[in-house]
Each structure stands twice: as structure tokens, then as C-alpha cells.
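> A structural model of the following input is requested.
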Amino acid sequence: MQINQRQLYIPIGTFDQTLFCKICNDLTIDPVECTQCENLYCKECYELSKSQNDKCPEENCNGPFQTKQPHRMIRDQLSKITYKCINHNEGCKTEMAQDNVIKHMSQCLYQQITCKCGQKFQRRNLESHKNLCQFHKTQNCFICQQQLTLEDLKSHKCLFELQKMVIQFQEKFQDYKEQSNFSILEMKNQQNQRTTEINLSKQQILALLEENKQLKNELQMKQKMCQENQEKINQAKVQIENQQKQQQQYQQQQQQQYQQQQQQQQQQQQQQQQQQQQQQQQQQQQQQQQQQQQQQQQQQNQPITKGELVDSIQTFCEKNHKLKFWKKPCGEEKKKICSNCLKQNTTCRYFCQQCKIFMCFKCYYPELKMEKQPTQPQCPALHYLLQITDNFRCSVCDKKGEDMIQPIAFQCTYCDFRICKQCIKNKKFQEIQ
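Next up, the predicted model:
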């Protein structure tokens, strides 16, 4: 039977009539206050009344039906009122504030729920019912070992499923083969291109060497001519002093040209060295990219060898696939590469089984369940965390306790998971709703 949401609010005690709604005559829920007469109304009652008639229900109020937030003193009085659960006759002893009534209704262990099989029972008996219900109890197929519910096992066709799996494996193998052939062809093209570039560089070097040889021959010839001229000048030194000065100037100009040529050659050599260094850097970058691709392929082929993968509660990858949380990785999480930030030696504790990729805690914060009672938070696998004060390293910020001002953390020994108090204070987690 459908329960009216208003029936969920059962206040404890007696209250001033000024706190009651003037429409439903009950204690106000999500209260609003009329701007004219200052009477209180439930927000739901106000919206329903305003949609039918834009006039305050109070007879002495003549202005338009507009509301505002109630005075702080009114809000304080309402916040101190406690409510009991609608299932208190069934045994629920929980008392709560007005804001927690709806949330408690979805979690109350004494609330009656209906299973797929049609049977009705209290939520606290759900686990014992699952062990008997054909819609929840599972059994492995004797042929393909696939885990199915008893209801699904009735219509399970093992041979058809095996054929379907074989076809899927064949399609994946064909895709991998095509990708490998394409990568090999692309590498061959790159190698041919580099060979062509090297041959062109060799031809340029040979041309420069030949040009250098010609310049040397010309220089030797000019030096020989200078010597001959010097001999003539020595023979007629007195007669041609002016010619000797001109000849000296001519020699200085030639020396400057020679120095300029040498500087040009040095600049060309430096440019060649820079080009070679750039080629080496490009080769190193390509090798690093190939190594990263190989590591990512190894991660995809063998996701984990230690620990256990369990479903997360509300964390999804970019393709909206639900992620797996890695329990007890035993240090292997530092060997994985985060597909989001592409960093190594980081804490990769989330894995997407469909995309075959790992994500670190700095890109995807861990899930924690924070409750008022008990005060202990719960880890991503919903184990209660124990407080520790020494000899620890935070799984989120990767800091040691000895390096912290306040070395306090919460630990789950079942999952090998720790989070420091500073990360919780800085909201470096996803709160499980």
C-alpha cells in the first residue's frame, strides 16, 4: 500500500500551535512564512494552495500569497523537535530530526519490502530470504561454470552461450591482429623515412666536404701568389713602398674572408649537431611511448596478480562503466600506470573491467561512508576503519605519518587501505550516499 509522505513524520511530544501549518493543521514540514500575516505553512501545502488560488488562506491577510524563510528562532524550535519512525510499532526505536526522516525510511531495517518473487518481509530479513529465494540464490552451471540465479538457470542455454563466447574471442583476436599489422606497417614507413633523411644528410655532408676542399685549394693558390708577390716586393722594396702597403691591406681582407668562412663552417657544424640531438631526442621519446604502450598492454592482459577486485558503490569511468575497487594490492598498485594522468609510482586502486584501465586516487577520490552513529567511517568496501597514530602511509596523499604535524589516520586491514585525517578534512574522498 502506498504511504503518503506526510504520514512519515510522527513528532514526539506536544508543541505550540504557532508551529502548526494553517492549511493541513499539522506540524510544519519544510516551513515557509507568509510575508504579510507571518503565519507558518508547509512548503508542499503552500505550493499546492498557490497553484489553485494566489491568496493567503488566512482570512485577515489581504496581500498576495508570497513567502519567505521563517525567523531564526522559529527554525531553532523546529530543529529541536525529534520524530519517531513510522515502524515504531514493529520494533524500530530510532529517533531523528526532521531532515533525516526520509533518509531513514529508505534504510529502516523494520520497513516492509517486496521481493521479485512476491513475498513481503522486513528489510532486516532480506539476507536470510536471499539464501532461499530463486531470484537471488545462485548456482554454477555444470558445463560452462557460469554463476546464475536459480530462476535464470531454468532458461540458460549453455551451448549457445559457449558458442557466443567463442565468436567474441575470435572477433577480438581478429581486431588485435589487424591492429598489430597496422602498427608494423607504420613502423616500417617511419624507418624508411628516417633512412631517406639520413641519406640526404650524408649527401649534404659530402657536398660540404667537397666545397671545403676547393676552398683549401684556392687558399693554397692565393697563399702561393702572396709569397711570389712578397718576393717581388722584397726585390723592389724601395721603389714600391706604396704598393707594399696596398698588398698588406689586401692580405688582411683575405684573412678576414677566411675567418668568416671558418665561422660559417663552425655554424653549419653546430646546426648539424643540433639536428642530430633533436633526432636522438625524438627517438628517445618514441621509445618511451612504446614502453608505456607495452606497460598498458601488460596491464590489460594481466590486470592484477594479487588482491581482489570488488564493485565500487558510485564511481564510474568516463564511459560510464562502474569501476572495481582493488583490495589488498600488496604494493602492486604502485606498478600500474593511471590512464587519466599517465603517471607512474602512484596509488592505482580503481580498475575498469570493460575499458581495461587503472585510475589513481588523485584522479578518482576513494569512496567513504560517513555516518553519525557509529562515528567511525567505512572504507570503499564498507569495512569500518580503525584509528591509528604511527607507522603508516596515507593511500590518498601518499604521505608518511612521521612527516605529518598530526599523525592520525584511519585504517582498514581487510583492504590494506589508509586515509589520513588531513585528507578527510580536505574532502579528498567521495561520500557514499
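
> drop to CA atoms for contacts and neighbour counts, all remaining ones
Will do.

> and residue 126, helix, strand or coil?
For residue 126, the secondary structure call by DSSP: H, G, I helix; E, B strand; the rest coil comes out as helix.

> and it, how far is that from residue 271?
77 Å (CA to CA, to the nearest Å).

> Counting neighbours, go ahead and name the busier of those two.
Under the neighbour definition other CA atoms under 10 Å, residue 126 and residue 271 were set side by side, and residue 126 has more, 16 against 12.

> So which elements touch the helix or strand harbouring residue 51?
Using DSSP states H and E, residue 51 sits in helix 43-52. Here helix 43-52 touches strand 31-34, going by 3 or more CA pairs under 8 Å, 6 or more residues apart in numbering; DSSP states H and E.

> Assumed residue 73 was part of a helix.
Yes - counting by three-state DSSP, residue 73 is located in a helix.

> Just give me the neighbour total for it.
Residue 73 has 9 nearby residues by other CA under 10 Å.

> how close does it get to residue 292?
From residue 73 to residue 292 the distance is 62 Å (CA to CA).

> wait, is residue 418 part of a strand?
Yes - assessed by three-state DSSP, residue 418 belongs to a strand.

> How many residues are close by it?
22.

> tell me the contacts of the closest residue to it other than its chain neighbours?
Nearest non-adjacent residue to residue 418, counting by CA to CA, 6 or more residues apart in numbering: residue 411, 4.4 Å away. By CA atoms under 8 Å, 6 or more residues apart in numbering, the contact list for residue 411 reads 385, 386, 387, 388, 417, 418, 419.

> Tell me the secondary structure at residue 411.
strand.

> ok, now how distant is it from residue 421?
Using CA to CA, one gets 11 Å for the distance from residue 411 to residue 421.

> Ok, residue 350 next?
21 Å.

> Those two: which has the busier surroundings?
residue 350 (30 against 16).

> Doesn't the more buried one belong to a strand?
Yes - using three-state DSSP, the secondary structure at residue 350 is a strand.

> what's around residue 51, how many residues?
Residue 51: 9 neighbours (other CA under 10 Å).

> one more to put side by side:
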Amino acid sequence: MKFYRLSLVVLTLALALFLSAAFSAPPAAPANPPQEVLTVWGWDDFLPDAFAEYQKAHPEITLNYTVVEKSEMLQRFKLALALNQPLPDICILESETLDGIDGSELFLDLEEAPYSLPRDQVLEFRLAQFENAQGHLWAVPATLSASGIAYNRAIAQAFLQTEDPVQVGIVFSSWADVISKGLKFRKQFPEKAMFASLEDAAVMLFGQSRTPYLQNNTLLQPYRFLNAFQILDALQEAGLALSYQQYSPQWMNSLETDQVFFYPCSLWLMSMGIFHTGQSWGFTRAPSGSYAWGGTVWAIPKTSRHAEAAWNFIQAVLLSPSGAAYAKNHGTGTLISYSPAYAEEGYQDLIMEDFAGQNIGKMYFDQIFPEVQTRPAGENEALLKEVYLQTVRTMMGTPEMNGEEAYALFLQKLRQRLPDYQEESA
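Coordinates of the predicted model:
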């Protein structure tokens, strides 16, 4: 463990040399007026901590930061719109909860002057979701959304006689592998499970689509959902998933035991410290490939009275070498969407003690990020996912429900929410 800590120190010092720009560098735009106040709503300490560093060189700007629970952010945002109340100067939005938000109408075009966002400096495969009618970005992706899977190393060693991330990924390279090898796993370890929740497998299956689900009010390739529910049914039938609701206290507590083999895992989830449990974790490719899950973007409302100051701050934190270095060294560390940083030697390396000193960045960019493709924007995707996960939770509470029945229930629930949608014919 001392070796890993030493490696982290060396890496941090190297970053300081490679990414020598600092938050203290003078802003490209003219100085902001005295006592300018930026208002932001958020749910974690990354932005206020970054602002504290930024403010050392920009004392004329202060931050009005309101903590809003992540699960309540979208509702608060929409309520402010409905009541015609002021929006924050920087809006932090989850990539998967943009339904009903017309970004091109509400937010500034960041590729137009005076902002002139260099698009080639943004690393993310879902940029189409954040484009206006001109094909310009109205938001800057903050965190990467391509995701993999975390696994319990002790269980891997006991079951596979290896805990190597590449080998674990090979053994469970598809959902068929998970189900077939899971039967042997359950026989050998009847007190353990592959997943803490059927929802964990469900979010991976949902995010593995490379094409939109809904376009022009039409459900495209609806058999994708039938396939997903059949896989989930097979997992439940084999007893490979516990019945905990994702993020419930029971689900969280399961991370502290050697009871569960796999959890869905993203860089943003790691940065929250959720795997700081005393267990030894590994990170690898998910069965059947990478998937989109979560991720956030930052946008500036057209109504902001401090747009210039907001943009200067966004540039410093999300679009600069110093911002990339800060994100990597804040808390447990993460990697952001600023692509030029990845050209610097050592930046892709992300060593995490919770993952037994594994180089998370190497696995991410060798096997996970390359699998994702540009994904066109779909319609009502958050609503669709909500209905899908509601159906999955019904399956969890009704073990006798099979995949075909779950699929029929999903279509019924979707019709209740979107009465006029059509299904693409086979």
C-alpha cells in the first residue's frame, strides 16, 4: 500500500510539471466587476472547492452555492422555469435527465463568440444531446459517461483463481457468460450473488444501446427491451441478483461485505468515494461492452447577468490543464472531458487505492471508452428509462413474472405516459 501512495505522490508531482497552468492564471476575458456573485446549485463539494482555489486569483468574484440533492435537482430546475424564477448562473445537469429541457432555447450557444468553445477539446461521445439547431454546443460535459463494472477481488480470486481485471473481463465478456457461469457460481457460493440488485444489471443493459430508443414519437427496435427483460428474467430465475433497490441502505451496506460480486461502475461514481468500504475492488469492462450511465454537463442560462464570469470559471475548471489536474487530484480523483490533457504523459493514469492500486485510467481508455460510439439524441429518454426501471422493480417484487410478461407491462406503462407513441414494425 505504501508503494501505491508513493506512486500517487510521484504522479501528482509529475502532473504539476506537465499541467503547469494554474487557476491563478489571468482570465482571457476582461476583469469582472467588483463583488460579482456567481449563483450555482449543486450536490457535491467539487465545484465549491474548485471555486475556492479560483477565487484566490479572482477575489472580485464570490460564490453563492446552494446545495440541492441530486435527486431533486431536475424538479427544482423545472419549478424555477414554471414560476419564472431566476436560474443559477451555472446550471449543472445530468446527461440522462434532460427531458423537457430545451437547451438551445434556455442556454447560451457556447460555440458562438464571445465564448467560442473549441469543440475538439471536448471528449465525450454523446455531444449530440447538447447541440442546438445550428449543431453548436450549449453545454460543456464535465464528467465522462462511458462506464464499466466494479468487482469484488476476494470473490474473483475464490471463484476464478484470478483477480486480474483483464481476465475477469474475458471470463464475463457477455451476458450469456454471466448467466452460464453464474449457475456454477451459485452452486459453489450459495450465500453470495452476482448483483445486489436487478436494477444494477438493468442500467447496464439500458446504456448499451448505440442508437436512440425514441425518435419522431416512435419506439425504435422495441425488441431491445424484450431482450433486456429476458436477460433480467434469467438472472432472477437463477438467483444471481438480490432484491435490494439500487442506492437503498441495504444496497449501500452490501458494498461493505464480500456478498456481492459485481456493481455498475463509472468514474463519477468512484469519485464519490462509494467504493471506500474496506473491500478490495477491481474495475473492468462490463458484460457485452461499455454502456452510457450518468455524467453531468455545465451550461449558462441566457438570462444570466454574470455570463462572462460564469464562462471564465467554466473554462478554468473544465477546459484547462489546471482544471484537469485539479479534478484528478480532488478527493479520490476523476478524469474530465478536456481532451488536450490526455496528450500529456501520465495524465491518463489514475491509480486508486480502493481498487488495489489498479490503474483505472489505463483500463478505461484501453477497453471501456474505445467501445462507445457517437450516439444521436433521442426523445423522452429519461421518461423511458424511468418506466423501464419501474418495470424492473416490479419484476423484483414479483419473481414469477417472466421476461415476456415484463416486456408487455413495460409497453403498457409506456403507453400510459406517452399515449401517442408508435412502435417500429419488425
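
> TM-score for this pair?
After superposition, the two chains reach a TM-score of 0.19 (TM-score structural alignment, normalised by the length of the second structure), with 152 aligned residues with a CA RMSD of 8.1 Å.

> Could you export the contacts of residue 411 of the first structure as JSON lines, including distance to residue 95 of the first structure?
Supplementary listing: these in JSON lines, determined by distance: CA to CA, whole Å:
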{"residue": "385", "distance to residue 95 of the first structure": "26"}
{"residue": "386", "distance to residue 95 of the first structure": "27"}
{"residue": "387", "distance to residue 95 of the first structure": "28"}
{"residue": "388", "distance to residue 95 of the first structure": "32"}
{"residue": "417", "distance to residue 95 of the first structure": "33"}
{"residue": "418", "distance to residue 95 of the first structure": "33"}
{"residue": "419", "distance to residue 95 of the first structure": "31"}
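
> Just the buried subset of these, written out for PyMOL, thanks.
Buried members of the contacts of residue 411 of the first structure, defined by 16 or more other CA atoms under 10 Å, are picked up in PyMOL with:
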select buried, resi 385+387+417+418+419
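
> Which one of the contacts of residue 411 of the first structure is nearest to residue 170 of the first structure?
Set against residue 170 of the first structure, the nearest of the contacts of residue 411 of the first structure by CA to CA is residue 417 (39.2 Å).

> Just give the nearest non-adjacent residue to that closest one, would you?
Closest to residue 417 of the first structure by CA to CA, 6+ apart is residue 411, at 5.8 Å.

> what's the distance between the one you found and residue 242 of the first structure?
99 Å.

> One more: residue 278 of the first structure?
In terms of CA to CA, residue 278 of the first structure sits 54 Å off from residue 242 of the first structure.

> what does residue 266 of the first structure give?
37 Å.

> In terms of helices and strands, where is residue 202 of the second structure?
Residue 202 of the second structure belongs to helix 198-207, assigned by DSSP H and E.

> Remind me what that helix packs against, helices and strands.
Using 3+ CA pairs under 8 Å, 6+ apart: helix 198-207 of the second structure touches helix 223-237, strand 260-265, strand 291-292, helix 381-397.

> Which strands and helices lie in contact with the last one?
Counting by 3+ CA pairs under 8 Å, 6+ apart, the packing neighbours recorded for helix 381-397 of the second structure are helix 198-207, helix 403-417.

> please redo it, this time with the cut-off set to 6 Å
Helix 381-397 of the second structure sits against no helix or strand, with contacts defined as 3 or more CA pairs under 6 Å, 6 or more residues apart in numbering; DSSP states H and E.

> what do you get for the third one?
The helices and strands touching strand 291-292 of the second structure, judged by 3+ CA pairs under 6 Å, 6+ apart, are strand 146-152, helix 198-207.

> Pipe these into TSV and attach mean neighbour count and distance to residue 362 of the second structure per row.
Below are these laid out as TSV (neighbours: other CA atoms under 10 Å; distance: least, CA to CA, whole Å):
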stretch	mean neighbour count	distance to residue 362 of the second structure
strand 146-152	25	13
helix 198-207	22	21
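
> Determine the number of other residues adjacent to the nearest residue to residue 179 of the second structure once chain neighbours are set aside.
Distances taken as CA to CA, 6+ apart place residue 235 nearest to residue 179 of the second structure, at 6.3 Å, with adjacent residues excluded. Using other CA under 10 Å, residue 235 of the second structure has 23 other residues around it.

> again, but for residue 424 of the first structure
With other CA under 10 Å as criterion, residue 424 of the first structure counts 16.

> Roughly how far does it sit from residue 230 of the first structure?
Distance from residue 424 of the first structure to residue 230 of the first structure, by CA to CA: 91 Å.

> And residue 105 of the first structure, by the same measure?
The value you get for residue 105 of the first structure to residue 230 of the first structure, if CA to CA is used, is 115 Å.

> Equivalent analysis for residue 164 of the first structure, please.
For residue 164 of the first structure relative to residue 230 of the first structure (CA to CA), the value is 98 Å.

> same deal with residue 48 of the first structure?
118 Å.

> Settle it for me: which of the two has more neighbours?
residue 230 (16 against 11).

> Just to be sure, that one is in a helix?
Yes - according to three-state DSSP, residue 230 of the first structure belongs to a helix.

> What helix or strand is residue 249 of the first structure located in?
Counting by DSSP H and E, residue 249 of the first structure is part of helix 241-301.

> Please apply the same query to residue 310 of the second structure.
Using DSSP H and E, residue 310 of the second structure falls in helix 307-318.

> How about residues contacting that helix?
residue 323 (CA atoms under 6 Å, 6 or more residues apart in numbering).

> what about the residue nearest to residue 311 of the first structure when sequence neighbours are not counted, which helix or strand?
Distance criterion CA to CA, 6+ apart; nearest residue to residue 311 of the first structure, sequence neighbours excluded, is residue 324 at 4.6 Å. Under the criterion of DSSP H and E, residue 324 of the first structure resides in strand 322-327.

> Give me the angle between that strand and strand 348-352.
Angle, strand 322-327 of the first structure to strand 348-352, by axes from the mean of the first three to the mean of the last three CA atoms, to 10 degrees: 140 degrees.

> What is strand 322-327 of the first structure packed up against?
strand 308-316, strand 348-352.

> Need the winner for burial among those strands.
Greatest average neighbour count among these goes to strand 348-352 (a mean of 27), per mean count of other CA atoms under 10 Å.

> Tell me which helix or strand comes right after it.
Per DSSP H and E, the helix or strand that comes after strand 348-352 of the first structure is strand 357-360.

> Many thanks, have a good one.
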